[in-house]
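1. sequence and predicted model, in that order:
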Amino acid sequence: MTQQTIAIVGAGFSGTLLALHLMRQCSPDTRIVLIERNEHFGRGAAYSTGNSSHLLNVPAAKMSAFQARPSDFLDWLKTRSSEELGGLQPLATTFVPRAIFGRYISDLLETEMKSTLHCGQLELLRASVRDIAPRGGGLVLTLGDGEALQVDRAVLAVGNFPPSPPPVADSSFYDTDSYRSDPWAPDLLANLDPQAPLLLIGTGLTTVDTVVSLLDQEHRGPIIALSRRGLLPQNHLLGPVKTALPETEEFPTRLTSLARFLRDRSRRAREAGGSWQAVIDELRPLTTEIWQAMPREDRLRFLRHLRPWWDTHRHRISGPVAARIAEAQRTGQLRIQAGRIRTYAVTPTGDVDVTYRPRFKDHLETLSVGRVINCSGPESDFGRIRDPLVRRLLDQGMVRPDSLSLGLDITRTCALLGRDGGISRRLFAVGPVTKGAFWEMTAVPDIRQQAEYLAGQLAALVKPAAVAAQASDATWSI
């Protein structure tokens, strides 16, 4: 049998995890090429942060890279020295710095590559991919330097894209030095006057990270965070968060019924000595099934009206981080505003006058700040994403946006759909770009399940036909 090659475009968390599972599920003669244009393999933007105050939003016991080994990350932590962990105690309830989790993923990759079974199976390629096109029953990837890479199948693991700026009548401000478009850029806070007032667009997890970075940098000026609804992420509770409720109830899939159900269940949980946090968490294994069963009109209503409230309750922050944010609010340094930005004007002194309309108000108000940082969260509308590879694939018709503008259109087996709706047998996707089909595809537990499943599907495709036929009955157990 001719050697099969699978290319993974993107070596952030989702791409690296897929590579790990492919090595475990494919035959040793399957070649796997993991392509990354950035400095680190296996981390991505979230886990490349050098700030030890940027903590995971999930405790260590739930952060294993493997479903079948739920304590793997915790066990790995216990093998590290106190110096490596910065004095951190590796407990199940510990919220670990994200950089340490990034080292865990990199260590897994290095260990697997050195194993006798997989030696030489995985190739790490530092390059950008600017085009993917069909050729000779497979695909050819055109790299940034013009080189061509012939593969049998490819997986897009491109992760998250920087946020798009809010639409305003005159967008020329976004080309000035007073605006920062990428909240993860290394020079985000460079040359910043520590007394300067700042505007952060957005009030979600990225804003929380940016505020923490500013506090660590001893920024003393006012920090104003502005979003349409002004909602900050909720925090995790310390100690048990049981629901004390029976498990026999059905979860509705119509939006109104589901919202009513969750409110009622949360109330009953609190009355029984539990918490609403546990109610949200117990929904986690069913979220994808509920999303896929929910009528399309209800999914659209959820995205228009309820998504910000879901995000702030579902994607929570650790207690230590929540305490720092609360203290910054208490002292008045951090202010949370709800409204929509209307205009920007750079003054002769270099400050920026930002005009916005407060939520539920008819008048306009103005903020004078020294810098505007876009922390509004990753862009998922592929009609607005300017990434050269994505634009090329869209223009060629090899992929298409999903109908909800959450990512790319895929099947339930992660195969990409072309412009005419045809299902590709060569091109797949994993991670955040698949949110339209699966919704919850940003957190580690969700991505690891998807990566393991897709690895099994790809392993079946590259096996001899008789073996592949036996493996094709595998299903994704949510």
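-> Okay, I see it. Residues are numbered from 1 along each chain as shown.
2. from now on I want contacts and neighbour counts done on CA atoms only, so please keep to that.
-> Fine.
3. quick one: end-to-end distance for stretch 146-154.
-> Distances were taken as CA to CA, to the nearest Å; on that basis the terminal residues of stretch 146-154 are 18 Å apart.
4. buried residues in it?
-> Of the residues in stretch 146-154, those buried by neighbour count under the rule 16 or more other CA atoms under 10 Å are 150-154.
5. which residues does that stretch contact?
-> Outside of stretch 146-154, the residues that reach it under the criterion CA atoms under 8 Å, 6 or more residues apart in numbering are 4-9, 137-143, 425-428.
6. repeat for stretch 27-35
-> Stretch 27-35 is contacted from outside by 3-11, 15-16, 19, 22-23, 117-118, 121-128, 459, 462-463, using CA under 8 Å, 6+ apart.
7. equivalent analysis for stretch 306-315, please.
-> 57, 204-205, 229, 231-234, 277, 280-281.
8. hold the first one in mind and look at this next one:
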Amino acid sequence: MQKIAILGGGLAGVSVAMQLIKQADTALSLQIFDQTGQFGRGVAYQPRQVAHLLNVAAGKMSLDPALPADFLHWLQQQAQFAADEPAVLAQAYLPRAVFGDYVAQRWQESLALAVQKGLQVSLRKVKVTALDLTDQTAPRLQCEGDWQDFHQLVLACGNELPRHPAGFAELTNHPAYVHNPWSDAWLHKLKPDSQVVILGNGLTMVDTLLSLRAAGLKTPVLSVSPHGYGMLPHRHPGLQLNQFSQALPQQASLRQLLRLFNRARHQVRRLGVSAEPLIDALRPHTQRYWQQFSPTEKTLFMRRLRHLWGVARHRVPLHLHDQLQQLRLHGLLEVHAGKVLSVRPAGEQLALQINSRVHREMPAQTFDYHADLVLNCTGPEQDYRNLPGHLLQQAIATGALAAGPLGLGLAVDVASLRVKNAAGAVQPTVYAIGSLLRGELWESTALHEIRQQAQQIAAGILAH
């Protein structure tokens, strides 16, 4: 019986497990390790996330690549959506908790199928502390002091906590500093008149802001990020620019793509259309182009274009964007383009010196601000070499694994999704999925990629 371990019980790990159960025609033993015990839903799709919306339309959120309308069909079977027009429902941006209910049901159905097939599935709510890949045919995991051998291993670790901003490393235990914005543990500290600063201005900021308002915060919230780009809405759902798509070459440099994109952007703007459909047209090709880019081009993209791409790529539902604009108009959300120059404890508060522009056309100003809460929403750490004590950091340090291009995620053989060691050799029994592939593929965190990768990994495991 083949013994398979999956490290991570969130959406990526469970997607691999579901594909293994679906595809398996021989006996196997499957163990899924997740110290949170949140198997299936992970952190993102918990029932408490009613105010947090998917930023992808419901019609594109199927778990199974073979059943692209599965989530939509599931919604139509739910009493709260049974009367809705299917075409409208397919374009809806629903609460993430609803998607979590769908994942939970499909996961339970997979576990029932595993029982029918005689497959062994064990859910382990424990922390894996070390990884041994000395024997390439038998990866080993250490948890609770004991080592276990497996035939195959899938690394589905998901997102890590954000990196501490400069100056905050020595204040990590201060009661006003929140390192983990995805946890609700900090909400008990909140009062209606709390002074709150959010570091970052992306999707995590939006979710955190919604949580703050839902918890009763009445005061203005400051969002501080290097560029201060405003969130953009989904304006043209379903609009396809076929001429632009057909004009995209199989191979292109970063400079060539920018030239094509900017030319097309000027054309569609004359017609009152935003660049969103252009991004959607590029989206299916980004992995191929990223792999073609030279190290210099990738570095240039990360330094000059990453934030612009993130704003254009990661949009919010239109009605949510309207809420954000209303908060800004009423002075309840201040978006600052700048940085925190210094931070020091001031009793239960943190005293910050901030240099920023509230409006990009204004000169930068420096001001002091005393915050009851400072929430780190700068995005997950993607370089495991910066995470001392993490089992992947340890494996990279020993050479058993290697950091991915630009230090993003892990080095992986893209064709098989098997990881590489420091010498560049493929580890034949260890796979990676999702955010771990960011350096190799750039776009590798959305459900579309995860479900495809899960299907591919399961097929690779069962072929050996």
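-> Received, thanks. Small disclaimer: the values here were computed from a predicted structure and weren't measured.
9. report the TM-score for the pair.
-> The TM-score (TM-score structural alignment, normalised by the length of structure 2) is 0.92; 454 aligned residues with a CA RMSD of 2.2 Å.
10. from the contacts of stretch 27-35 of structure 1, which ones fall inside helices?
-> Among those, DSSP state H puts 15-16, 19, 22-23, 459 in helices.
11. tell me which stretches of the stretch 301-450 of structure 2 form helices.
-> With DSSP state H, counting those that start in this stretch, the ranges of helices along the stretch 301-450 of structure 2 come out as 306-313, 318-329, 391-398, 438-441, 447-462.
12. do the stretch 101-250 of structure 1 as well
-> All helices of the stretch 101-250 of structure 1, identified by DSSP H, counting those that start in this stretch, fall at 205-216.
13. that one: strands as residue ranges?
-> With DSSP state E, counting those that start in this stretch, the ranges of strands along the stretch 101-250 of structure 1 come out as 122-126, 129-135, 138-143, 148-151, 153-156, 179-180, 198-201, 223-227.
14. same question, the stretch 251-400 of structure 1
-> 334-346, 352-358, 365-369, 371-374.
15. deepest of the ones you listed, which one?
-> Ranked by mean neighbour count, the strands of the stretch 251-400 of structure 1 are led by strand 371-374 with a mean of 22 (mean count of other CA atoms under 10 Å).
16. helices or strands up against that strand?
-> In this structure, strand 371-374 of structure 1 packs against strand 179-180, strand 198-201, with contacts taken as 3 or more CA pairs under 8 Å, 6 or more residues apart in numbering; DSSP states H and E.
17. look up how far Ala455 of structure 1 lies from Asp107 of structure 1.
-> Counting by CA to CA, the gap between Asp107 of structure 1 and Ala455 of structure 1 amounts to 20 Å.
18. neighbour-wise, which of those two wins?
-> Counting neighbours by other CA atoms under 10 Å for Asp107 of structure 1 and for Ala455 shows that Ala455 has the greater number, 21 against 14.
19. map that one across to structure 2 for me.
-> With the correspondence set by TM-score structural alignment, Ala455 of structure 1 lines up against Ala458 in structure 2.
20. my read: Thr137 of structure 2 touches Thr429, true?
-> Yes. Counting by CA atoms under 8 Å, Thr137 of structure 2 does reach Thr429; the two are 6.3 Å apart.
21. which of these two has more neighbours?
-> For Thr137 of structure 2 versus Thr429, the count of surrounding residues by other CA under 10 Å is larger for Thr429: 22 against 15.
22. so who does the more buried one touch?
-> 136-139, 151-153, 418, 461.
23. sorry, back to before: which of the contacts of stretch 27-35 of structure 1 are buried?
-> Burial of those was assessed by neighbour count (16+ other CA under 10 Å); the buried members are 4-11, 15-16, 19, 22-23, 118, 121-122, 125-128, 459, 462-463.
24. in structure 2, what residue corresponds to Leu245 of structure 1?
-> With TM-score structural alignment as the matching criterion, the partner of Leu245 of structure 1 in structure 2 is Gln243.
25. distance of that match relative to Ala264 of structure 2?
-> Counting by CA to CA, the gap between Gln243 of structure 2 and Ala264 of structure 2 amounts to 10 Å.
26. who has more neighbours, the two?
-> When neighbours are counted by other CA under 10 Å, Ala264 comes out ahead of the other of Gln243 of structure 2 and Ala264, with 16 against 10.
27. can I assume that one is in contact with Phe244?
-> Yes. With contact defined as CA under 8 Å, Ala264 of structure 2 reaches Phe244; the gap is 7.2 Å.
28. since that was my last question, I'll sign off now.
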